[in-house]
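*Asks:* sequence first, predicted model second:
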Amino acid sequence: MARPTPLRDVHESLGATLTDFAGWLMPLRYGSETAEHRAVREAAGLFDLSHMGEIFVTGPQAGQALDYALVGHLSVLATGRARYTMIVNPAGGVVDDLIVYRLADDEFMVVANASNYRTVALALTNRARGFDAQVDDRSDAYALVAVQGPHAQEILASLTDTDLPNLRYYAGLPGVVAGVEALIARTGYTGEDGFELFVRGEDAVTLWQEISKAGQPYGLVPAGLSARDTLRLEAGMPLYGNELNEETTPFDAGLGRVVKFDKPGDFVGRAALEALRDAPPRRQLVGLVARGRRVPRHGFSVVAGDRVVGEVTSGAPSPTLGKPIAMAYVETGAHEGLAVDIRGSLEPMDVVELPFYRRNK
């Protein structure tokens, strides 16, 4: 049975369509997913992300333990900053993509995807052995609420004394929002400016309600998983289970930059990734824009001539572009004359550089 977040009653009162996502009962949409998407691009959206996992790594050697466990160089991360990284298996396959926040000299918070946080917590526990560090999965204690969009800063500024204008992208600091203690992070998964607020589960309803009231003059709306997916797709952001899995390496996804070979010491997957770094890429993640109106979906074949050269990983109508778009893995160099097999019909596609959408800063 799907597990509710602390905001379930709020979602039901708003008429949300709820769905099972990674074992959690989550809002899919509240009304029109296209309207929710456009609100985030033009005004602001409010998201419940309480299904995400929060795993703490603490102790004198917490940074070194994470350097060994993950592909990134986390021990050099400044307090108050965050970094996108990955945990891979010994063969270099992606176990999960993560955001790591350094909260203090000896305290880090690892945010994992809902479908993987238990796997990540166990792997971190195993990989931290031999280091003076402790791993503590505190996911059950936390709720996560996100405000995303051009007016996100204005909305939150009315609820906190925190210096939001000087809070840098991929940074986080403790503060009080609407009387609720929170870790305020300038991070997100929409391609827009915004904030993610980590709070105690029992404070989630109060925080949601206060942000909703403060956001009304700015056009803020609640937004569900459907809008979150089309927003991240337009922004070219990978989704675990689609663009990333244990058969995929960071290099496949065009994210080799997150692998820090220059950090000292060994890390899990290093040897495999070093061998792959210098090898010709076997496939590439590309953006596709449909010439017609039919939508390429996850798992559909990408065809060049009479050959299957790849597979769609994510696809949806793009409210911003007004056309169907997709991300797909294709054979290296297979960029011309591509089509997607949509239920027996070959629909022509144009290859474009990712992301499909980039906000004006």
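*Replies:* Okay, I see it.

*Asks:* only C-alpha atoms for contact and neighbour calcs from this point on.
*Replies:* Will do.

*Asks:* surely Val57 meets Glu107?
*Replies:* Yes: at 5.9 Å, Val57 counts as touching Glu107 under the criterion of Cα atoms under 8 Å.

*Asks:* what about those two, which has more around it?
*Replies:* Val57 (26 against 19; other Cα atoms under 10 Å).

*Asks:* what separates stretch 14-34 from the chain centre, distance-wise?
*Replies:* Here the centre of stretch 14-34 is set off from its chain's centre by 18 Å, with Cα atoms, centre = their mean, to the nearest Å.

*Asks:* give the contact list for Leu49.
*Replies:* 143-146 (Cα atoms under 8 Å, 6 or more residues apart in numbering).

*Asks:* helices of this structure, start to end?
*Replies:* Under the criterion DSSP state H, the chain carries helices at the ranges 8-13, 33-42, 62-69, 117-127, 152-157, 204-215, 225-234, 270-277.

*Asks:* another one to put next to it:
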Amino acid sequence: MKHTALTKTHEALGAKMVPFAGYNMPVQYEGVNIEHETVRNSVGVFDVSHMGEFLIEGPNSLDLIQKVTSNDASKLTVGKAQYSCIPNDDGGIVDDLIVYRIKEDTYLLVVNASNIEKDWNWISSKNDVGADMRDLSEDYSLLAIQGPKAVEAMQSLSSLDLSEIKFYNFVVGDFAGIEHVIISATGYTGSGGFEIYCKNSEVKQIWDKVMEAGESYGIKPIGLAARDTLRLEMGYSLYGNDIDDTTSPFEAGLGWIVKFTKSFTNSENLSEQKKRVLDRKLVAFELDEKGIPRQGYDIVDSNGKAIGKVTSGTMSPSLKKGIGLGYVAPVFSDFGSKIYIQVRKNAIPATVVKLPFYKG
């Protein structure tokens, strides 16, 4: 079991710790609903240092990134970030990730914790252009400071104007007394805020100062359970649940990050797939009656015939109703379509809805 640099801090705060992607991680502190509402209404801080960071450098760094990712990284200027995915050779997804352009020929790839080794091996196998690759995952920490009051609460910690950092942009500057920190206006909650990348040796100081600066704003530490409910209310895909090696970006509603302005792994096959009718589509649904959909539950039609499975599901703390994602045949994918979720012996009616679930 690996530990982040803040494990002892979480334990001292009374966090319930669980194994996650090989790391000992805080799943909750006070409770999922309290933590969820804190992020939606004010500001919370997550330790997500289990995420992976790869540095890709050199004159051919962009060539490698263009080859292994589906989005067009040539559109990135220094200080901008981009959501993308790594296609495999079979039409599926190796991982989803964020690509940061740090300098002219320097990029940071931020990948899912459970896929660090897989992604590293995959990208290395495609590196026939001589790009310099470094795995920084073990040396760097990542804090997500999320919520509508994040900018106001954190402004005292930096000489930079945090309100000027636009969504999916970042700066490298001073934060909480540490120089050369990446302050990125990204996150997976849908409530605004920042992600802070720093060295392991710096993160305790930053965490303490973040908690101090946010105290008058009601800041709380937030666990992975609330991170999951927050991202699901936005309809953001979670690797291993909603997307994996067998799901295509088009099935998953991620066609917007697949750009055929360049050649990339399996791009010809994906281009053909885009033109034809898909066998299944990822849909969002809300339960019409009481119940909680869970990953793996069957989705059935009005006759009780299985038409798919729930990939992510929860009781939405904001909407106070059961919500979820799942793959179904296209005939059931139109907004307003009626489907049923098999919760034990009951087939609970649900309606296919447009994302996000949470409108803010």
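*Replies:* Yep, it's here. Predicted model only: the values in this text are computed from it and were never measured.

*Asks:* re earlier: which of the contacts of Leu49 of the first structure lies closest to Met52 of the first structure?
*Replies:* Met52 of the first structure lies nearest to Leu144 out of the contacts of Leu49 of the first structure, by Cα to Cα, at 7.5 Å.

*Asks:* could I get the contacting residues of the residue in the second structure that the closest one lines up against?
*Replies:* The pairwise alignment with the second structure assigns Leu144 of the first structure to Leu142, based on TM-score structural alignment. Listed by Cα under 8 Å, 6+ apart, the contact partners of Leu142 of the second structure are 47-51, 195-198, 203.

*Asks:* how about TSV for the helices of the first structure, with distance to Trp24 of the first structure and mean neighbour count added?
*Replies:* Formatted as TSV, the entries for the helices of the first structure read as follows, by distance: least, Cα to Cα, whole Å; neighbours: other Cα atoms under 10 Å:
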stretch	distance to Trp24 of the first structure	mean neighbour count
helix 8-13	10	14
helix 33-42	19	21
helix 62-69	27	24
helix 117-127	13	19
helix 152-157	26	19
helix 204-215	16	18
helix 225-234	12	23
helix 270-277	33	16
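
*Asks:* want to throw those into JSON lines with distance to Glu243 of the first structure?
*Replies:* Output for these, formatted as JSON lines (distance: least, Cα to Cα, whole Å):
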{"stretch": "helix 8-13", "distance to Glu243 of the first structure": "29"}
{"stretch": "helix 33-42", "distance to Glu243 of the first structure": "21"}
{"stretch": "helix 62-69", "distance to Glu243 of the first structure": "22"}
{"stretch": "helix 117-127", "distance to Glu243 of the first structure": "18"}
{"stretch": "helix 152-157", "distance to Glu243 of the first structure": "28"}
{"stretch": "helix 204-215", "distance to Glu243 of the first structure": "31"}
{"stretch": "helix 225-234", "distance to Glu243 of the first structure": "11"}
{"stretch": "helix 270-277", "distance to Glu243 of the first structure": "18"}
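
*Asks:* and for the closest residue to Val99 of the second structure other than its chain neighbours, the neighbour number?
*Replies:* Once flanking residues are discounted, Val99 of the second structure sits nearest to Leu109: 4.7 Å by Cα to Cα, 6 or more residues apart in numbering. Residues lying near Leu109 of the second structure (other Cα under 10 Å) number 20.

*Asks:* what's the answer for Ala2 of the first structure, then?
*Replies:* For Ala2 of the first structure, using other Cα under 10 Å, the count is 12.

*Asks:* that one contacts Trp24, correct?
*Replies:* Yes: under the criterion of Cα under 8 Å, Ala2 of the first structure makes contact with Trp24 at 4.8 Å.

*Asks:* how close does the match of Leu144 of the first structure get to Ser84 of the second structure?
*Replies:* Using Cα to Cα, to the nearest Å, Leu142 of the second structure is found at 19 Å from Ser84 of the second structure.
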